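Student: Task: produce atomic coordinates for the following.
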Amino acid sequence: MARARRDAASLRSNFEPGTSRWAVRRAQWRALGLSDADMVKPKIAVVNTSSEMAICFSHLDGIAARAKDAIRAAGGLPFEIRTAAPSDFIISAGRRATYILPTRDLIANDIEVQVEGAQLDGMLMLTSCDKTVPGQLMAAARLDIPTLMVICGYQSSGELDGEHVDIEEVFLHAGYHAQGATSFERLRDMTEHAIQSPGVCSGMGTANSMHSVAEALGMALAGAAPVAANSAAMWAQVEAAGSRIVDMVWEDLRPREILTAAAFRNAARVNLAQAGSINCIKHLQAIAVEAGVNLDVYEVFDTESRRVPVLTAVRPIGPHSIEAFEAAGGARGTMKRLEPLLETEALTCTGQTLAENLSDVRVADDDVIRPLDDPHGTEAAIVLLTGSLAPRTGIVKVGLRTPDRKLAFRGPARVFESSADAEAALKAGRIRRGEVLVLRRQGVRGGPGMGGASRLVFAVEGAGLGADVAVVTDGQLSGLVNKGLVVGEVQPEWADGGPIALVRDGDMIAIDVTARSIELEVPAQELDWRRAAFVPPEPTSDSGWLSIYERTVSDLRHGASLIPDARKKDS
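Tutor: Here you go, the predicted model:
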């Protein structure tokens, strides 16, 4: 059913003529060359995270220009605004890589200041690297004005000596090089060939996973994800989105009509079916908090992982390229296969339900996107664990199950307070087969900002110990699948006095993915003594953004949100 359309007088950006707000705004905008006719049009923020420091953002200025042209052609008035541009591979150099996750929330707040402060009518979000997508979706949910996500595409990867090479493999082999398993010359040559165009990492890492999630939530146009950066398909989507956002403003179609509990459950199902990034879980939880949806996304993933099969096997978990996945139907193809398991009455940004969006969809390649009754895998690629070491949760990215895939591990703990210390011990040969490496102080509060543990994991694999040691951390992990058993995002984290803070060298730890358990085999009385002796850490920073984040952030089970109500739930 077509939605009723508003008139210009109802737009919040159109102030009453003669008022002080009208007068000073008109003076500013007349000086910018805008006409009185322009000033009554729907005013759309084109949210751009352009940056010259990272290839994933390098093409966004051109996209913004085309999007603004499409908005003008549809009768809207675009205003381009800029936010931070966090690339995991660029701004991870400082403060132990802890700026990455907090920048997500910085983006959301930056958008709020510029869009809410100016009382604009809608937002067109140019999505790119990992943290920009959830940051933009959080702002959309918070401000609840018509918003549309524009998927800005993945980069082309390359070849070296006839073999595929991409940025994730460069990251992996840097860990190998640290242990002497990959030569400097080989690593250097990989960096020369890994990236062949603008756009985000080409595998099913966090960026492409979040692009699919945006479409599954109903916040991107049907068939939007994934898409090759600067391709004809991407440009067609940009123009369609520029036109559609103006209609969304006239229809007053808002994010909170779209971001329902059903939409979040659908997004979880799609991410599980695509064996996507575990980082999507905390991002979806943060978006749900901003949208006012009372939903435990971690519980949703736990429940849905028991029934949603793995339908795609895109690198790094399988042999298929992101290009092949796009050609087969992409996220929309996954949703078509999953249709019997989805809540298809969910409304989307198109103004239609998910069922209507999927009505004429056909999957082009049955091997790339498998049918429900013939999946790549029937068991979950993402598994949530609980137990005495992780009373709230710990997450394992299993990927596709193979006969040699280790699903259980028991061994003595080796505790490290930093990734650098662990890597030094590894290089010195002080880590033994059969040990469980416990890397803590990496959580949202303990980092602060959640340090990455993947560098250590890749170094372990480079040392030839990937299948023979386990890693447990309260930090986050890359989207790559590891050979060994790696448990990330253990909650409660070290800074909150969780059991991971009480582990000592030699304590036995047992992990069982099939049983979904992770146990610290220490008598309860002994743990009580250790807990009584634990001293909560003092804030690590006295000033700056990380100081603000450290003092205000909630735990991961509430999305690492800065919303006060979410923090209250932690206590």
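
Student: Could you use CA atoms for every contact and neighbour count after this?
Tutor: Will do.

Student: just checking, what packs against whichever helix in the chain runs longest?
Tutor: The single longest helix within the chain, with elements called by DSSP state H, is helix 232-251. Helices and strands touching helix 232-251, by 3 or more CA pairs under 8 Å, 6 or more residues apart in numbering; DSSP states H and E, are helix 60-73, strand 122-127, strand 147-151.

Student: Let's compare: structure for the following, please.
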Amino acid sequence: MNPDLRIKSKEISEDSKRAPNRAMLRAVGFKDEDFKKPMIGIASTWSEVTPCNIHIDALAVAAKEGVQASGGAGLIFNTITVSDGISMGTAGMRYSLPSREVIADSIETVVGGENLDAFVAIGGCDKNMPGCLIAMARAEVPSVFVYGGTIKPGNLNGKDIDIVSVFEGVGQFNQGAIDEQELKKIECNACPGAGSCGGMYTANTMASAIEAMGMSMPGSSSNPAETEHKREDCHKAGEAVFNLLQKGIYPKDIMTKKAFENAITVVMALGGSTNAVLHLLAIAKAIGVDLNLDDFIRIQKRVPHIADLKPSGRYVMQDLHQAGGVQAVMKLLLQEGLLHGDCLTVTGNTLEENLRNAEGLVEGQTVIYPLSKALRKDGPLVVLRGNLAPSGAVAKVSGLKMTSLTGPAKVFDSEEEATDAVLKDQILAGDVLIIRYEGPKGGPGMPEMLSISGILVGKGLGKEVALLTDGRFSGGTHGLVVGHIAPEAQSGGPIAFVKNGDSITVDSENGELTLHVAAEELEERRKSWSPPPLFKKGVLGKYAHTVSCASAGAVTDDFTEEKEAVRL
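Tutor: Modelled structure (predicted):
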């Protein structure tokens, strides 16, 4: 063959190597000009399984429009959600906390696998928010979080009601205080539309914390779900993430130790959910910030509780929105010297710069108290320690008149057994109700126990019985309840060795949780104890075998440290 006729091989350029990638993207609508733009993801948690997320598909589109308007190429993708309110009191609740890890893993996987340059994440139900923030910490690309927003309050007989009203209604019905028809009315009127549960429960707590941390747009955490404000939040987030990309601002630049302290401060001031402790510890672990229970104790002592919000107060998140919102509360706290104003935020400005021209609280509002007339002089989220919880436990004491109790233990190895005993009137005023083997490993999944706590309140025992568990409580729970007891029973924590009739003291004022049994006796009980077998199947099996202690955030990627270190 004539050498001159041979086809000479060409060196393939880097741009040419990308041709297959571009071909795939052309199929989803990319044009030539889009390949010159940064690819920015929109992580949507849209789902029809819960009102918290039913509207997020439209919000994701709004965020994409903000990205496109700024010069980015937007790509929407989805992740999962589990409805805590629907799964509460069922075996499904064991999947709730593990869903936080699934959400984080899946978002990190898409962002990394598709080589996205930045992303916006939009969350609704409780675990969406920490799941999204953990993913942002791991993905290490510019990112902004948007809260899907709170639900409107339901209304019955001229009074606002919500999902917690239904759980408490079950207890009232069991007690004979209301009939089945009245319970049905509560059920049918509690949740009137889209959005997350309305009180200062876990979703609204975490949304507020994330705004305080600087990872969401100013004012966005208290904007209700079904408003134009919420759509604007998403559009602005799309613009903001493009700005962060241009300026080279990453999550690690925003989620600093000071930023976490701001988040804890706002949670304390608002009287947020105990779950905030668990989630903030997990997010801090993901971003590499040294945060522990001692930080919560330190901030709790200096930040007053000033918000009259449910579950212990009168108002819901929509009322706070109308009173000026979380941003107005932050402005007040900054003026009082309780926030770090020099923290960077997703606007590219500092917290102080964001708040400088923000509106304050609406004149005449009654949701937020002046600091001089605070509901408590310190925060309502209290860390307890003692020989029953060497690694710590968490209680929410807002609205409590009885802050300590010493009584006999009534011990149950599952929530189902304990609930049955409550409904059969086997739990009496003065009892200390213990529910164990419900921790991260033992549950598995550390289920929330709004159902049983709501039934206790409905039966008039909410102020007369202490409820202790190595599991969790919903943000809607109130009463003398202590969760996150660590080490958990499954790991051989002292809660595993409690017997019926043992005397226990719960003292939330002094942060003490004491089992009045001699150390020698506990050691004898330990010798005759062996842990139940861990769950070994599917998602819950993976979770049970990898999850860390609750006092370390119940994370599943802690491979470098002892997971169940006991504080002695």
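
Student: Now the TM-score, please.
Tutor: TM-score for the superposed chains, counting by TM-score structural alignment, normalised by the length of structure 2: 0.93, backed by 549 aligned residues with a CA RMSD of 1.7 Å.

Student: related to what we said a few turns ago, could you export the helices and strands packed on helix 232-251 of structure 1 as a markdown table, including distance to Leu311 of structure 1 and mean neighbour count?
Tutor: Listed next are those as a markdown table, based on distance: least, CA to CA, whole Å; neighbours: other CA atoms under 10 Å:
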| stretch | distance to Leu311 of structure 1 | mean neighbour count |
| --- | --- | --- |
| helix 60-73 | 31 | 20 |
| strand 122-127 | 25 | 29 |
| strand 147-151 | 22 | 29 |
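
Student: Kindly reformat these as CSV and extend each row with distance to Ile500 of structure 1.
Tutor: As requested, these are exported to CSV (distance: least, CA to CA, whole Å):
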stretch, distance to Ile500 of structure 1
helix 60-73, 41
strand 122-127, 35
strand 147-151, 38
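
Student: so which of the ones you listed gets nearest Leu502 of structure 1?
Tutor: When those are compared by CA to CA, strand 122-127 sits nearest Leu502 of structure 1, at 40.2 Å.

Student: so where is the closest one in structure 2?
Tutor: Here strand 122-127 of structure 1 aligns to structure 2 at residues 118-123, judged by TM-score structural alignment.

Student: in the superposition, what's the average offset of that stretch relative to structure 1?
Tutor: Taking mean CA distance after the TM-score superposition for structure 1, the mean distance separating stretch 118-123 of structure 2 from the aligned residues in structure 1 is 0.9 Å.

Student: what's in contact with that stretch?
Tutor: By CA atoms under 8 Å, 6 or more residues apart in numbering, the surrounding residues in contact with stretch 118-123 of structure 2 are 38-45, 53, 56, 59-60, 63, 111, 129, 132, 141-148, 237-238, 241-242, 245.

Student: now do stretch 387-406 of structure 1
Tutor: Under CA under 8 Å, 6+ apart, the answer for stretch 387-406 of structure 1 is 275, 277-278, 310, 313, 317-318, 376-377, 379-386, 467, 481-492, 498-500, 513, 517-520, 557.

Student: Also stretch 531-545 of structure 2?
Tutor: 94-95, 98, 440-442, 444-445, 489-492, 556.

Student: who wins for neighbours among those residues?
Tutor: Ranked by neighbour count under the definition other CA atoms under 10 Å, those are headed by Pro440 with 32 neighbours.

Student: how about the nearest residue to Ile63 of structure 1, chain neighbours excluded?
Tutor: Nearest in space to Ile63 of structure 1, with sequence neighbours left out and distances taken as CA to CA, 6 or more residues apart in numbering, is Val238 at 7.2 Å.

Student: Mind telling me what the one you found corresponds to in structure 2?
Tutor: Under TM-score structural alignment, Val238 of structure 1 pairs with Cys234 in structure 2.

Student: Tell me how many other residues surround that match.
Tutor: For Cys234 of structure 2, using other CA under 10 Å, the count is 33.

Student: what about it, distance to Ile134 of structure 2?
Tutor: Noted for Cys234 of structure 2: a distance of 20 Å to Ile134 of structure 2, by CA to CA, to the nearest Å.

Student: What of Leu461 of structure 2?
Tutor: Counting by CA to CA, the gap from Leu461 of structure 2 to Ile134 of structure 2 is 38 Å.

Student: got it, and Glu14 of structure 2?
Tutor: 33 Å.

Student: quick one: which of these two has more around it?
Tutor: Neighbour count, other CA under 10 Å: between Glu14 of structure 2 and Ile134, Ile134 has more, with 26 against 8.

Student: Just name whatever secondary elements the strand or helix carrying that one is in contact with.
Tutor: Assigned by DSSP states H and E, Ile134 of structure 2 falls within helix 128-139. In terms of contacts (3+ CA pairs under 8 Å, 6+ apart), helix 128-139 of structure 2 is packed against helix 96-113, strand 118-123, strand 143-147, helix 202-213, helix 251-254, helix 275-287.

Student: So which of those is nearest Val326 of structure 2?
Tutor: Nearest to Val326 of structure 2, of those and by CA to CA, is helix 202-213 at 6.6 Å.

Student: hmm, back to that, dump the helices and strands packed on helix 128-139 of structure 2 to JSON lines, plus distance to Asp160 of structure 2.
Tutor: Shown next, in JSON lines, are those (distance: least, CA to CA, whole Å):
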{"stretch": "helix 96-113", "distance to Asp160 of structure 2": "27"}
{"stretch": "strand 118-123", "distance to Asp160 of structure 2": "25"}
{"stretch": "strand 143-147", "distance to Asp160 of structure 2": "23"}
{"stretch": "helix 202-213", "distance to Asp160 of structure 2": "17"}
{"stretch": "helix 251-254", "distance to Asp160 of structure 2": "37"}
{"stretch": "helix 275-287", "distance to Asp160 of structure 2": "24"}
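
Student: And the strands in the stretch 301-450 of structure 2, which stretches?
Tutor: Using DSSP state E, counting those that start in this stretch, the strands found in the stretch 301-450 of structure 2 span residues 381-386, 389-396, 404-412, 432-435.
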